[in-house]
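Asker: have a look at this fold, sequence not included:
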């Protein structure tokens, strides 16, 4: 019994430790989804949780990468929040398939709203064309609370794989695959449309088979009735036959 109790205690402690280590990671400012294809366009959401019990988040400031500028950036309105998109000249113009890019979005700021304790908010952004010469984009973010505290989520990923204390939102870029490599809109027609309709055609033969079977049963029943009538008539005939 003592062994079982010790095992239960160790399991409980391990679970608590694991939960304790996981909770801070869930509270970080992150990008959802965390990956996109190189060379295409994507829509992401900056997910911002409130980490304080006594203050609300009132301002979110996201800095866009200058080393890999994005030619097209648009934001989705968030009820109760004002958004300001700032563009600036690039230190060095960047050549893209749309021409030479001299200016790009450098910062997006959401303000005027509130993320209360125990809540989170998502701020959606559509952007592209994503670069093809890097495997990730880093978006340093500042989170301001109603108490005046500013949390700077700007630490780059560590080379040893461990997590930084205040990691910057990170978008991983994967090699493009298929016809959507350059952000082309995929077809909205479902791939399984033809197979889903095809099985409906055998309905007519099925109905015919049912009709044939019903007809056979009807004829069989009629024949049986005729046979019974014949037997009855024969029996009556024998009973009425005079004795020799």
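Answerer: Yep, it's here. Only a predicted model underlies this, so the values are computations on that prediction, with no experimental measurement involved.
Asker: only C-alpha atoms for contact and neighbour calcs from this point on.
Answerer: Will do.
Asker: how near is the most centrally placed residue in the chain to residue 171?
Answerer: For the chain, the residue whose C-alpha lies nearest the mean C-alpha position (Cα atoms, centre = their mean) is residue 33; its distance is 8.0 Å. The span separating residue 33 from residue 171 equals 8 Å under the rule Cα to Cα, to the nearest Å.
Asker: the closest residue to the residue nearest to the centre of the chain other than its chain neighbours is in what secondary structure piece?
Answerer: Closest residue to residue 33 apart from its sequence neighbours, by Cα to Cα, 6 or more residues apart in numbering: residue 44 at 6.2 Å. Using DSSP states H and E, residue 44 sits in strand 42-49.
Asker: which elements pack onto that strand?
Answerer: With contacts taken as 3 or more Cα pairs under 8 Å, 6 or more residues apart in numbering; DSSP states H and E, strand 42-49 sits against strand 30-32, strand 120-128.
Asker: relative to the whole chain's centre, how far out is the lengthiest helix in the chain?
Answerer: Using DSSP state H to define each element, the chain has its longest helix at helix 203-240. Offset of helix 203-240 from its chain centre (Cα atoms, centre = their mean, to the nearest Å): 62 Å.
Asker: coming back round to it: ok, the residue nearest to residue 33 - how many residues close by?
Answerer: When neighbours are counted by other Cα atoms under 10 Å, residue 44 registers 20.
Asker: ok, it - contacts?
Answerer: By Cα atoms under 8 Å, 6 or more residues apart in numbering, residue 44 lies in contact with 31-33, 124-126.
Asker: can you put the residues you listed in a markdown table and add distance to residue 25?
Answerer: Output for these, formatted as a markdown table (distance: Cα to Cα, whole Å):
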| residue | distance to residue 25 |
| --- | --- |
| 31 | 13 |
| 32 | 14 |
| 33 | 15 |
| 124 | 21 |
| 125 | 22 |
| 126 | 25 |
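Asker: below is structure B, check it against A:
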């Protein structure tokens, strides 16, 4: 192979490398762009959802279809951890319905016996839809959350206006790949600052100790002020007595 032949082949090799790079980049881009397309129904807390407490969550519902709109969502709450207080926030263009179920075993909440718990919340389009390329959030206040669990698993049914129903009910296995239609999961944080559990008791004890200390300080300050006033009065009386005694001697 002569020098001229090698020189003529070198530019071709560079072009080939650029072509491979373009193909590889396109492959990476297609993988990255596939992420948003796999969006699913989820439950996201406002701030943190603490064990044993109450939380406001947002049920996020994306539309994954190009030729249909979402017109209904059913969110099923777990029966093993019944929640007695579930309140949806009104969303314009949607009608919310709360379904309650009788408990097999009554619960005691805030000193009251509760025989029913919410088992499902349904949002139905009432003048609005979730169109292609859009999503909708449904705010929901719920509780009390489980005290001895790390998460709450919901199940959701998403209905489109072409009668298709997507069932978001598959539980993810630890260490395994994400299911095709995963169930919405609400992660729970440690119980702090809401009066339930050991952390709440500890906070209550600290507050009581501080209140007792403040009362003690207030009592000490009041005593000091009284003694100060008495001292001033005694001093003034002594001065007046001395003045009168001097006048009597002078006369």
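Answerer: Cool, the structure landed. Keep in mind the model is a prediction, meaning the values are calculated, not measured.
Asker: TM-score them against each other, please.
Answerer: Once superposed, chain against chain, the TM-score is 0.67 (TM-score structural alignment, normalised by the length of structure 1); 181 aligned residues with a Cα RMSD of 2.3 Å.
Asker: what's the strand holding residue 44 of structure 1 aligned against in structure 2?
Answerer: Alignment of strand 42-49 of structure 1 against structure 2: residues 55-62, by TM-score structural alignment.
Asker: how close does the matching stretch sit to structure 1?
Answerer: When structure 1 is superposed, stretch 55-62 of structure 2 averages 0.7 Å from its matched positions, counting by mean Cα distance after the TM-score superposition for structure 1.
Asker: so what's residue 193 of structure 2 closest to, chain neighbours aside?
Answerer: Using Cα to Cα, 6+ apart, the closest residue to residue 193 of structure 2 is residue 200 (5.7 Å).
Asker: on that earlier part again, structure 2: matching residues for the longest helix of structure 1?
Answerer: The aligned range for helix 203-240 of structure 1 is empty, by TM-score structural alignment.
Asker: show me what that helix is packed against.
Answerer: In terms of contacts (3+ Cα pairs under 8 Å, 6+ apart), helix 203-240 of structure 1 is not packed against any helix or strand.
Asker: I'd say residue 63 of structure 1 and residue 104 touch.
Answerer: No. Judged on Cα atoms under 8 Å, residue 63 of structure 1 makes no contact with residue 104 at a distance of 11.5 Å.
Asker: who has more neighbours out of the two?
Answerer: Ranked by neighbour count (other Cα under 10 Å), residue 63 of structure 1 and residue 104 place residue 104 first, with 22 against 17.
Asker: can you show me the strands along the stretch 1-150 of structure 2?
Answerer: Assigned strands in the stretch 1-150 of structure 2, in chain order: 42-45, 55-62, 70-76, 85-88, 94-109, 112-125, 135-143 (criterion: DSSP state E, counting those that start in this stretch).
Asker: and the ones you listed: which comes nearest residue 154 of structure 2?
Answerer: strand 70-76 (5.8 Å; Cα to Cα).
Asker: now that closest one on structure 1. Mean distance?
Answerer: Here strand 70-76 of structure 2, set against structure 1 after superposition, deviates by a mean of 0.8 Å using mean Cα distance after the TM-score superposition for structure 1.
Asker: angle of that strand against strand 112-125?
Answerer: Counting by axes from the mean of the first three to the mean of the last three Cα atoms, to 10 degrees, strand 70-76 of structure 2 points 160 degrees away from the direction of strand 112-125.
Asker: list the contacts of strand 70-76 of structure 2.
Answerer: Strand 70-76 of structure 2 is touched from outside by 63, 119-125, 128-131, 154-161, with contacts defined as Cα under 8 Å, 6+ apart.
Asker: go with 7 Å
Answerer: Contact with strand 70-76 of structure 2 is made by 63, 119-125, 129-131, 154-161, as judged by Cα atoms under 7 Å, 6 or more residues apart in numbering.
Asker: gap between that strand and the chain center?
Answerer: From the chain centre to the centre of strand 70-76 of structure 2 is a distance of 21 Å (Cα atoms, centre = their mean).
Asker: residue in structure 1 paired with residue 105 of structure 2?
Answerer: Per TM-score structural alignment, residue 105 of structure 2 is aligned with residue 92.
Asker: hmm, back to that, so the residue nearest to residue 193 of structure 2 sits against residue 206, correct?
Answerer: No. Counting by Cα atoms under 7 Å, residue 200 of structure 2 stays clear of residue 206, with 9.9 Å between them.
Asker: neighbour count winner among those two?
Answerer: For residue 200 of structure 2 versus residue 206, the count of surrounding residues by other Cα under 10 Å is larger for residue 200: 15 against 12.
Asker: would you say that one is within a helix?
Answerer: Yes. Counting by DSSP: H, G, I helix; E, B strand; the rest coil, residue 200 of structure 2 is part of a helix.
Asker: got a list of what it touches?
Answerer: By Cα under 7 Å, 6+ apart, the contact list for residue 200 of structure 2 reads 192-194.
Asker: pipe the residues you listed into a markdown table and attach secondary structure, neighbour count and distance to residue 71 of structure 2 per row.
Answerer: Listed next are the contacts of residue 200 of structure 2 as a markdown table, based on DSSP: H, G, I helix; E, B strand; the rest coil; neighbours: other Cα atoms under 10 Å; distance: Cα to Cα, whole Å:
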| residue | secondary structure | neighbour count | distance to residue 71 of structure 2 |
| --- | --- | --- | --- |
| 192 | coil | 18 | 38 |
| 193 | coil | 15 | 39 |
| 194 | coil | 16 | 37 |
